[in-house]
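J.: All I have is the shape, not the residue letters:
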């Protein structure tokens, strides 16, 4: 590679991790080209912004780091080096100040990803970062050069170092296909299988329930599975259930289904009421009211909540109207939903699995591939929604960029 400028670095993947690596590299004096298979940069980043772009979270760092579970010790140094406060200052420097929402989540004031992405791309351009779009990475040739598939045919690119930031396998139409798994596995890199994270689950709804309540939200509920419980919202889909509260339990639900094929999720429709309070409310005379109207008034249940109760009673072979008051009250705050499977990874918010951390050195370089670094969702970690996904992507991108600079200093 003697003809290649000594500080030329290829970044493959134009998402948050790749773009942050490119910025750090350019600041360190590297000549950077970002390659991406899509026609434009940051496709999935823009999709994340449709809900307001939850950049990070304002909770104290120890609690923040705990959200990464088993991956906490593996991600801690990178996040400490580029913590939530640094991410907020970075956004503000791009002309996009942030604010803390009522849940503690951090958003840009514009509540959109596009202004931040445009400002970021302008900054990268001013720093000399080049972009080669519609370049789909296909591995290396015999000389260690990068191979790309482009609309104009195959292209071979030399670089002294490479940052891989190709994402996981969720939302493949936005560029994250997981095709890199076979390429790296062929090089002997150990990769944990990619699995859906922050995902929905399938349920064998009756036709009546599905047709009437598809797309209806369950608001202010509490979901529980074993010792795990979370408050929030869920959404009935045609094939099952999804939503923020479901995503928060998705890791344990996914593993349970992977182990036994099924999992039973329980829904408390009125989690703020004790069973005794519900019994008292349901003990009032029903009179000539229909069962649905009575439940709506006595227990303040929404139509979809009542439908869910009827669905659960039907599955058990009972009639909702025949249940004793105590059993009905108990059912309201422990509606069983039998999950029959995991929704497709293409519909998941994020991906679990990826390059095992023991394959990386402290600078995020793949040990078996000197000069090749990895960042973002390619790595074997997962986190709940709430700003933790983007924060770790930004932080590992920055860490990989710094790692490349140190490696170049030693090698060139």
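T.: Ah, there it is. The model shown is predicted, which means the values in this text are computed figures rather than measured ones.

J.: switch to C-alpha atoms for all contacts and neighbour counts from now on
T.: OK.

J.: and residue 75, what is it in contact with?
T.: Applying C-alpha atoms under 8 Å, 6 or more residues apart in numbering to residue 75 gives the contacts 392, 396.

J.: Try it again at 10 Å.
T.: 65, 68, 357, 381, 392, 395, 396, 399 (C-alpha atoms under 10 Å, 6 or more residues apart in numbering).

J.: Equivalent analysis for residue 224, please.
T.: Residue 224 makes contact with 230, 231, 245, 246, 249, 264, 265, 266, 267, 268, 334, 336 under the criterion C-alpha under 10 Å, 6+ apart.

J.: circling back to that earlier point, pick the one among the contacts of residue 75 closest to residue 290.
T.: residue 68 (47.7 Å; C-alpha to C-alpha).

J.: Which of the contacts of residue 75 has the largest number of neighbours?
T.: residue 396 (32 neighbours; other C-alpha atoms under 10 Å).

J.: Look up how far residue 240 lies from it.
T.: 34 Å (C-alpha to C-alpha, to the nearest Å).

J.: and what of residue 163?
T.: Taking C-alpha to C-alpha, one finds residue 163 at 38 Å from residue 240.

J.: Counting neighbours, go ahead and name the busier of the two.
T.: residue 163 (28 against 22).

J.: which element follows the helix or strand harbouring the more buried one toward the C-terminus?
T.: Element membership for residue 163 (DSSP states H and E) is strand 161-164. Downstream of strand 161-164, the first helix or strand assigned by DSSP H and E is helix 180-186.

J.: So for that following helix, what gets flagged as buried?
T.: Across helix 180-186, burial judged by 16 or more other C-alpha atoms under 10 Å covers 180, 181, 184.

J.: take a look at this one as well, against the first:
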């Protein structure tokens, strides 16, 4: 027999847990079904490098990071943006700090204390977490799950799907839901890797520099530039600067690197020309302020363009790195693609299946790292939760989602 419940959340990542909190706070009985043995595994993995919760920026600047998705996400983030994320985390008893770059982190620099406090709050609200429940689709109005105890079916007045994207499949986000939704009539845009490294065919001479950060640099691709840094790895290049230009690089735009962003070409040429007679090229470049890994990149890709100070300065200010495409999608931190916006109605409800909403990375939006990903997951989870509560008329005074 089917189990019946007010609200069913499929997926126990940040978007799903936020939808569960929102619906339970509205007085609904909520079940969260998660395929993995525990909740929020990707959040915990992200927390190993500090758990960047959000980014302290003016609303317009913050929205700009979402590129083509900004207009769709703007009203959602207006309801739950960086300030609200901070207040929510602090309400869980998690002290925060803002780094010099504007990124906001827990003082503890890890995700586990936040997740434990969050799960305690959800438990206090009556939310029931079912782990080891893998959603396989619907049978009529019932959601169907494979579990260790056999098949289980749940009928819910409303449901929120928060199944993640298609990266880091070992943590639960494998994108298998795309086929289920497509067959059910919901359009799904093809997944593409985002916040991912790009392949480079290095010579053996570069091996000594693997793991070295290249900073500061100014990176340009597709008419857009960022001042940031990246890392040379055995597989290519990766890191914040590469991720920030991911959409342009993914579309094949060349990557041009200014290795000396603090100097003009003429000033750099003058410094190079002041070198003592007999100085090697590496010595001249080092005295001009370039690090060993920057010198190695010049030699790797532009050794023929380093004949004189003027040519060397021009090349240093505009070195093209030959990229061979992104690393595989399962190595990506996140993905672009997912549930198409034209398949969604008001409040992120699936047009093909009334009463079912979608949230988080399974929606078709893209953003760089830096707190943007997590903020939008939390915001869309809350938005879908509000809309679902409003859908069944039990919002208990909470403002319905537009």
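T.: In hand now; what should we look at? The structure displayed is predicted, hence computed values, not measured ones.

J.: of all the buried residues of helix 180-186 of the first structure, which comes closest to residue 208 of the first structure?
T.: Residue 208 of the first structure lies nearest to residue 181 out of the buried residues of helix 180-186 of the first structure, by C-alpha to C-alpha, at 41.7 Å.

J.: and that closest one, how far is that from residue 161 of the first structure?
T.: From residue 181 of the first structure to residue 161 of the first structure the distance is 19 Å (C-alpha to C-alpha).

J.: and which of the contacts of residue 75 of the first structure is nearest residue 137 of the first structure?
T.: Nearest to residue 137 of the first structure among the contacts of residue 75 of the first structure is residue 396, at 20.6 Å by C-alpha to C-alpha.

J.: What does the closest one correspond to in the second structure?
T.: The equivalent of residue 396 of the first structure in the second structure is residue 380 (alignment by TM-score structural alignment).

J.: Spit out the contact partners of that match.
T.: 14-16, 18-19, 73, 76-77, 79-80, 162, 347-348, 358-361, 363, 374, 386.

J.: how would you label it: helix, strand or coil?
T.: Residue 380 of the second structure falls in the helix class when you classify it by DSSP: H, G, I helix; E, B strand; the rest coil.

J.: same deal with residue 258 of the first structure?
T.: helix.

J.: And residue 219 of the second structure, by the same measure?
T.: strand.

J.: how many neighbours does the nearest residue to it once chain neighbours are set aside have?
T.: Computed as C-alpha to C-alpha, 6 or more residues apart in numbering, the closest residue to residue 219 of the second structure that is not its neighbour in sequence is residue 257, at 4.8 Å. When neighbours are counted by other C-alpha under 10 Å, residue 257 of the second structure registers 22.

J.: Tell me the residue in the first structure aligned with residue 257 of the second structure.
T.: By TM-score structural alignment, residue 257 of the second structure lines up with residue 267.

J.: That match is in what secondary structure piece?
T.: strand 263-268.

J.: need the next SSE after that strand, C-terminal direction.
T.: Strand 263-268 of the first structure is succeeded, C-terminally, by helix 275-282 (DSSP H and E).

J.: That next one: how far from the chain's middle?
T.: 39 Å (C-alpha atoms, centre = their mean, to the nearest Å).

J.: Would you map the helices across the stretch 251-400 of the first structure?
T.: Ranges of helices within the stretch 251-400 of the first structure are 275-282, 291-298, 303-315, 325-332, 388-411, based on DSSP state H, counting those that start in this stretch.

J.: can you put the ones you listed in TSV and add distance to residue 121 of the first structure?
T.: Below are these laid out as TSV (distance: least, C-alpha to C-alpha, whole Å):
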stretch	distance to residue 121 of the first structure
helix 275-282	55
helix 291-298	52
helix 303-315	45
helix 325-332	51
helix 388-411	15
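
J.: Name the stretch among these that sits most buried.
T.: Among those, the stretch with the highest mean neighbour count (mean count of other C-alpha atoms under 10 Å) is helix 388-411, at a mean of 23.

J.: check contacts around the aligned partner of residue 150 of the first structure in the second structure.
T.: Under the alignment (TM-score structural alignment), residue 150 of the first structure pairs with residue 147 of the second structure. Going by C-alpha under 10 Å, 6+ apart, residue 147 of the second structure touches 35, 130, 131, 132, 133, 134, 135.

J.: do the same with residue 18 of the first structure
T.: Here residue 18 of the first structure is in contact with 10-12, 34-36, 42, 163-167, 374-376, 393-394, 396-398, 400-401 (criterion: C-alpha under 10 Å, 6+ apart).

J.: residue nearest the centroid of the first structure?
T.: residue 350 (3.1 Å; C-alpha atoms, centre = their mean).

J.: which residue lines up with that one in the second structure?
T.: Match for residue 350 of the first structure (TM-score structural alignment): residue 334.

J.: Out of the helices of the stretch 251-400 of the first structure, which gets nearest to residue 154 of the first structure?
T.: helix 388-411 (26.4 Å).

J.: do you know how far the residue of the second structure most remote from its centre is from residue 283 of the second structure?
T.: In the second structure, the residue that sits farthest from the middle, by C-alpha atoms, centre = their mean, is residue 277; the gap is 50.3 Å. Using C-alpha to C-alpha, residue 277 of the second structure is found at 11 Å from residue 283 of the second structure.

J.: Ok, residue 256 of the second structure next?
T.: 24 Å.

J.: And residue 173 of the second structure, by the same measure?
T.: Distance from residue 173 of the second structure to residue 283 of the second structure, by C-alpha to C-alpha: 49 Å.

J.: Ok, residue 109 of the second structure next?
T.: For residue 109 of the second structure relative to residue 283 of the second structure (C-alpha to C-alpha), the value is 40 Å.

J.: Of all the helices of the stretch 251-400 of the first structure, which one comes closest to residue 207 of the first structure?
T.: helix 303-315 (10.4 Å).

J.: which stretch among the helices of the stretch 251-400 of the first structure comes nearest residue 92 of the first structure?
T.: Once those are compared by C-alpha to C-alpha, helix 388-411 is nearest, at 15.1 Å.

J.: who touches the counterpart of residue 115 of the first structure in the second structure in this structure?
T.: Residue pairing (TM-score structural alignment): residue 115 of the first structure is matched to residue 113 of the second structure. Shown in contact with residue 113 of the second structure (C-alpha under 10 Å, 6+ apart): 44, 92, 93, 94, 106.
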